[in-house]
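Trainee: sequence first, then the predicted structure:
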Amino acid sequence: MTSTADPAPSRYGQLRAQLDTLTTEAFRSELADIDRKPTQEIARIMNGEDGTVPDAVAAELPRIAAAVDAAAERMARGGRLVYAGAGTAGRLGVLDASECPPTFNTDPEEVVGLIAGGPSAMVRSVEGAEDSKELAAADLDALGIGPDDTVVGISASGRTPYAIGAVEHARSLGALTVGLSCNAGSALAAAAEYGIEVVTGPELLTGSTRLKAGTAQKLVLNMISTITMIRLGKTYGNLMVDVRASNDKLRARSRRIVALATGAPDDEIEAALTATDGEVKNAILTILGGVDGPTAARLLAEADGHLRAALAAAGQS
């Protein structure tokens, strides 16, 4: 006789048991009356909780650095950096990716954020999307992922099927894979070549991983994108010399960056930016290297965009 019992209770029971093992989902009985505390006391508790995140990130620095070096090597060959996650994790990936073009003058297709359910999921939950490994594979296939690309799966729990599916599929295509989670021994880290597990512990609100876990993920993504861009020559010291001057604030910042890098007077800075079509890195090279605009462009192209190498070449020419 065939059973007609609803399989849902069994399935949800298994998932509940799985969640019970995750530190990010743990219940903190000492905070059970937090809703009865004064607002300033709640703020103090939250601030104290947030203060533990940097130490958790610090414990993973060797793995973060190794992943960054591997990603930068591939991006130097023309590869892309792709983030894939659901919910908060996906939104953080999209945020980090969207900041790269104005900060580092990257093409929007060089650093890409994928969120389960597509762009509409940035502001409205798309039910069921995070549970699909197949959806992640389809999203990566739409990008034409290959061996020079890096795919970073992001999931606080480390069990989200979309993030795991992205990493598994990317790895099958020969891409570099990174798994960023906030639980030890996660399936996501195990699926990736580089597993980064920033264990932030139970949340103030049980299971609300947009809090400490979200903060940790943001810090790690900041490191991955920023240090990768430093390795790719997108900075000169700590100056954003590839900044895209797309508004008045950024145009003013461009002039300040050239001033900080060269110490030149305003009229010389304006002349250099005019001669280089507003390209900050090129303008700095014309001033410090004593070359004209076309020569600066050629030297930077030959140096793969690394200003220090171009300056060295200018001194030898």
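Mentor: In hand now; what should we look at?

Trainee: rest of the way, CA atoms for contacts and neighbours
Mentor: Fine.

Trainee: Leu299 versus Ile257, what's the distance?
Mentor: 20 Å (C-alpha to C-alpha, to the nearest Å).

Trainee: please compare the first structure with the one that follows:
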Amino acid sequence: MSILLASTDFWEDMEVWRSGLEEAMPEMDINVYPDEKDVNDVEYAVVWKHPRGILKKYPNLKAILSLGAGVDHVISDPDLPLGLPIVRLVDKKLTHEMILHSLHWVLHFHSDQYLYRIQQQSSEWIQQSSIQSEDRTIGIMGLGNIGKAIGNSLVNLDFKVIGWGARPKESLGSIEYYCGHEQLADFLSQTHILINVLPLTDNTKNILTKNELTFLPQGSFIINIGRGGIINENDLINFLDSGHIKAAALDVFEQEPLPENNSLWIHPSVYITPHIAGQSNPLSAAKTIAENIRLIQNGEAPYPIYSLDSGY
């Protein structure tokens, strides 16, 4: 039995990932693509943006596990073997990073830091009126493990938090939940700061265009840490230009790396980070991946298995 590590993005970290998995699963042979030795021995593929088509080479593959929270890099492979569980990475350190990233931008916008920065450039001393956190509604699209963790952190800071997802969910405690396209407008119309944590699927691509963005209140904010392609970038720019959306913190984009000639780079109301909101920690994540592999070996279901339109 062996585990295959495959990535076109993490090559400089592959030895760290290998070491982490070897420590977590000393009984397994860990190979880094393309040095897989015997293709018949490979039972688990642990991947991030793997070379297209390679997974069909392994006849005894039992599961595909992602090195990150997203799996769009897996399901977009046209030669993906059918019928295998695809396991997302839900690791406490990755989740913690995404919470911190979200809190940073929520507080930045909530406390008018974006505006004070503009005032500083003009040497303006203007004190803005304070808004209490309980009077600010944070809307989260995608109430999976990460979305719920972000929401609970904001609830603990006395923000009002609401959520939206494609399907009904069980009780989310203090988070009021909306679901389905028929409730999207109601959700958006109450949202002062929108956090997107949705994965990119056929059903979520371009789910926020000018038609949906219109429902956001005047002067709202957007934080996108899910995937690019969910928010139509041209429509977003138009809403930023008009001031309907006051500012946006974007960590993910339709095309990555973001092209140098993309107008988002120089837009005065846009804050750009290079897809770093939730970076996987190899040592911590290796333990989580090992736990899921052992569940599969014991005939149990790994967690969480990818399902269409689930939030991160």
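Mentor: Done, it's in. Because the structure is predicted, anything quoted here is derived from the model rather than measured.

Trainee: can you give me the TM-score here?
Mentor: Once superposed, the chains reach a TM-score of 0.34 (TM-score structural alignment, normalised by the length of the second structure), with 157 aligned residues with a C-alpha RMSD of 5.6 Å.

Trainee: for the first structure, which helix is longest?
Mentor: Secondary structure of the first structure per DSSP state H: the longest helix is helix 212-231.

Trainee: now the element after that helix, going C-ward?
Mentor: Following helix 212-231 of the first structure in sequence order, the next helix or strand is helix 248-262 (DSSP states H and E).

Trainee: that next one packs against which elements?
Mentor: helix 266-275, helix 280-289 (3 or more C-alpha pairs under 8 Å, 6 or more residues apart in numbering; DSSP states H and E).

Trainee: looking at these, spot the one closest to Glu134 of the first structure.
Mentor: helix 280-289 (42.7 Å; C-alpha to C-alpha).

Trainee: tell me, how many residues neighbour Glu302 of the first structure?
Mentor: Neighbourhood size, Glu302 of the first structure [other C-alpha atoms under 10 Å]: 13.

Trainee: show me the contacts for it.
Mentor: Ala310 (C-alpha atoms under 8 Å, 6 or more residues apart in numbering).

Trainee: measure it to Val82 of the first structure for me?
Mentor: Glu302 of the first structure sits 27 Å away from Val82 of the first structure, going by C-alpha to C-alpha.

Trainee: using the three-state scheme, assign Val82 of the first structure.
Mentor: Under the three-state scheme (DSSP: H, G, I helix; E, B strand; the rest coil), Val82 of the first structure adopts strand.

Trainee: quick one: it and Val151 of the first structure, what's the gap?
Mentor: Counting by C-alpha to C-alpha, the gap from Val82 of the first structure to Val151 of the first structure is 5 Å.

Trainee: who has more neighbours out of those two?
Mentor: When neighbours are counted by other C-alpha under 10 Å, Val82 of the first structure and Val151 differ, and Val151 comes out ahead with 29 against 24.

Trainee: so which elements touch the strand or helix carrying that one?
Mentor: In this structure, Val151 of the first structure is located in strand 150-154 according to DSSP H and E. Other elements packing on strand 150-154 of the first structure under the criterion 3+ C-alpha pairs under 8 Å, 6+ apart are strand 81-85, helix 87-104, helix 161-172, strand 176-181.

Trainee: again, only this time at 7 Å
Mentor: strand 81-85, helix 161-172, strand 176-181 (3 or more C-alpha pairs under 7 Å, 6 or more residues apart in numbering; DSSP states H and E).

Trainee: how close does His110 of the second structure sit to Ala286 of the second structure?
Mentor: His110 of the second structure is 36 Å from Ala286 of the second structure, where distance means C-alpha to C-alpha.

Trainee: and if you look at Glu97 of the second structure?
Mentor: 17 Å.

Trainee: ok, those two, which is more surrounded?
Mentor: Ranked by neighbour count (other C-alpha under 10 Å), Glu97 of the second structure and Ala286 place Ala286 first, with 26 against 18.

Trainee: and the more buried one, what does it touch?
Mentor: Trp17, Gly20, Leu21, Ala24 (C-alpha atoms under 7 Å, 6 or more residues apart in numbering).

Trainee: in a markdown table, list those residues along with secondary structure, distance to Asp241 of the second structure and neighbour count.
Mentor: A markdown table is the format used below for those (DSSP: H, G, I helix; E, B strand; the rest coil; distance: C-alpha to C-alpha, whole Å; neighbours: other C-alpha atoms under 10 Å):
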| residue | secondary structure | distance to Asp241 of the second structure | neighbour count |
| --- | --- | --- | --- |
| Trp17 | helix | 43 | 24 |
| Gly20 | helix | 47 | 20 |
| Leu21 | helix | 48 | 25 |
| Ala24 | helix | 50 | 19 |
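
Trainee: can you tell me how far Ser7 of the second structure is from Ser66 of the second structure?
Mentor: 10 Å.

Trainee: for Val74 of the second structure, same thing?
Mentor: In terms of C-alpha to C-alpha, Val74 of the second structure sits 8 Å off from Ser66 of the second structure.

Trainee: who has more neighbours, the two?
Mentor: Per other C-alpha under 10 Å, whichever of Val74 of the second structure and Ser66 has more neighbours is Ser66, with 26 against 20.

Trainee: hmm, Leu65 of the second structure is touching Ile75, no?
Mentor: No - using C-alpha atoms under 7 Å, Leu65 of the second structure is not in contact with Ile75; the gap is 11.6 Å.

Trainee: neighbour-wise, which of the two wins?
Mentor: Taking neighbours as other C-alpha under 10 Å, Leu65 of the second structure and Ile75 compare with Leu65 leading, 24 against 14.

Trainee: what is the longest helix of the first structure packed up against?
Mentor: helix 53-58, helix 61-75, helix 87-104.

Trainee: just put these in TSV and tack on mean neighbour count and distance to Arg44 of the first structure.
Mentor: As requested, these are exported to TSV (neighbours: other C-alpha atoms under 10 Å; distance: least, C-alpha to C-alpha, whole Å):
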stretch	mean neighbour count	distance to Arg44 of the first structure
helix 53-58	17	15
helix 61-75	18	28
helix 87-104	21	24
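
Trainee: and the ones you listed as JSON lines, adding distance to Glu268 of the first structure?
Mentor: Shown next, in JSON lines, are these (distance: least, C-alpha to C-alpha, whole Å):
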{"stretch": "helix 53-58", "distance to Glu268 of the first structure": "43"}
{"stretch": "helix 61-75", "distance to Glu268 of the first structure": "34"}
{"stretch": "helix 87-104", "distance to Glu268 of the first structure": "24"}
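
Trainee: nearest to Leu288 of the first structure, of the ones you listed?
Mentor: With respect to Leu288 of the first structure, and counting by C-alpha to C-alpha, the nearest of these is helix 87-104 at 21.1 Å.

Trainee: ok and the closest one relative to helix 212-231, angle-wise?
Mentor: 30 degrees (axes from the mean of the first three to the mean of the last three C-alpha atoms, to 10 degrees).
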